[in-house]
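Asker: build me a model from this:
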Amino acid sequence: MKKRRAYSRFAKEAGMLLGKEIQYERKIKNWSEQNLAERAGISRTTLQKIEAGDMTVALGLVFETAAVLGIPLFVEEDPSLTKSIRQTSEKLALLPKRIRSKNRKVKDDF
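Answerer: Next up is the predicted model:
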């Protein structure tokens, strides 16, 4: 039996918005579903799921489809995201390399 995943309303709406943006850009470019699917390296059925905001489609496929259409996902002025990746990596470098459990047993038998 397949387990169903629950998504927040925000996540569902974000998936739907991105799907509609992809559909809009495809239609503006006068590309058929089959044409875009071939360019993105996916099936036409997968593209239809993406455009419908289906949350079961792999995130990489959605991002690749948006990239083929030239849709900026995070930063409009720098579509390569290089600066954002570097800044996030710098913030991560400041954090501890390993997270330790704080469930240490207290020795209170004197």
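Asker: contacts and neighbour counts: CA atoms only from here.
Answerer: Fine.
Asker: helices along the protein, start to end?
Answerer: Using DSSP state H, the helices of the chain run over 9-28, 33-40, 44-51, 59-69, 82-93.
Asker: next, the second sequence, to be compared with the first:
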Amino acid sequence: MAKRTVSLRPHVQDALAVWGQLIRRGRLDRAWTAEDLAARANVSEQTVYSAEAGNRGTAVGTMMDLADLVGVPIFGVEDRAELAIRRQRGEEMLALLPSRVRRPKGGSDDDDF
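Answerer: From the prediction side, this is the model:
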């Protein structure tokens, strides 16, 4: 069975392209080759080029790791301690929410927007 590809919404593709550009700019600002960055991230040189091109097939974790290595702030946060605080707050907030969402029995499936 062939792998199914779902097209990205234009703004998502734009975001990937910008993210890749930021990674490339950070790499070039450090005067690193793609091979240098690949070695630091423990990925292939082709993966670095793919990330810089905003390729949808590059794993999110890899994109984040590359961005962090070249100094691109993740979620606009430059301080790693602040990011950890935000993660903790998110966990606390999610702990207050129900773990499941169920459809009402006998009710309509229509969303009333």
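Asker: make a markdown table from the helices of structure 1 and add mean neighbour count to it.
Answerer: As requested, the helices of structure 1 are arranged in a markdown table below (neighbours: other C-alpha atoms under 10 Å):
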| stretch | mean neighbour count |
| --- | --- |
| helix 9-28 | 16 |
| helix 33-40 | 16 |
| helix 44-51 | 19 |
| helix 59-69 | 17 |
| helix 82-93 | 11 |
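Asker: turn these into a markdown table, columns for distance to K105 of structure 1.
Answerer: Written out in a markdown table, the entries for the helices of structure 1 read as follows (distance: least, C-alpha to C-alpha, whole Å):
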| stretch | distance to K105 of structure 1 |
| --- | --- |
| helix 9-28 | 40 |
| helix 33-40 | 54 |
| helix 44-51 | 49 |
| helix 59-69 | 41 |
| helix 82-93 | 29 |
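Asker: ok, and the closest non-adjacent residue to M16 of structure 1?
Answerer: Setting aside the residues directly before and after it, M16 of structure 1 is nearest to G53 in space (C-alpha to C-alpha, 6 or more residues apart in numbering), at 4.0 Å.
Asker: E21 is in contact with the one you found, correct?
Answerer: No. With contact defined as C-alpha atoms under 8 Å, G53 of structure 1 and E21 do not form a contacting pair (10.2 Å).
Asker: next, show the common contact partners of the two.
Answerer: Any residue near both G53 of structure 1 and E21 by C-alpha atoms under 8 Å, 6 or more residues apart in numbering counts here, and not one turns up.
Asker: against K105 of structure 2, how distant is the spatially most central residue of structure 2?
Answerer: Among the residues of structure 2, the smallest C-alpha distance to the mean C-alpha position (C-alpha atoms, centre = their mean) belongs to V60, namely 4.2 Å. V60 of structure 2 sits 38 Å away from K105 of structure 2 when distances are taken as C-alpha to C-alpha, to the nearest Å.
Asker: ditto for T33 of structure 2
Answerer: Distance from T33 of structure 2 to K105 of structure 2, by C-alpha to C-alpha: 59 Å.
Asker: F75 of structure 2 now?
Answerer: Computed as C-alpha to C-alpha, the F75 of structure 2 to K105 of structure 2 distance reads 39 Å.
Asker: what of L8 of structure 2?
Answerer: Note on L8 of structure 2: its distance to K105 of structure 2, by C-alpha to C-alpha, is 34 Å.
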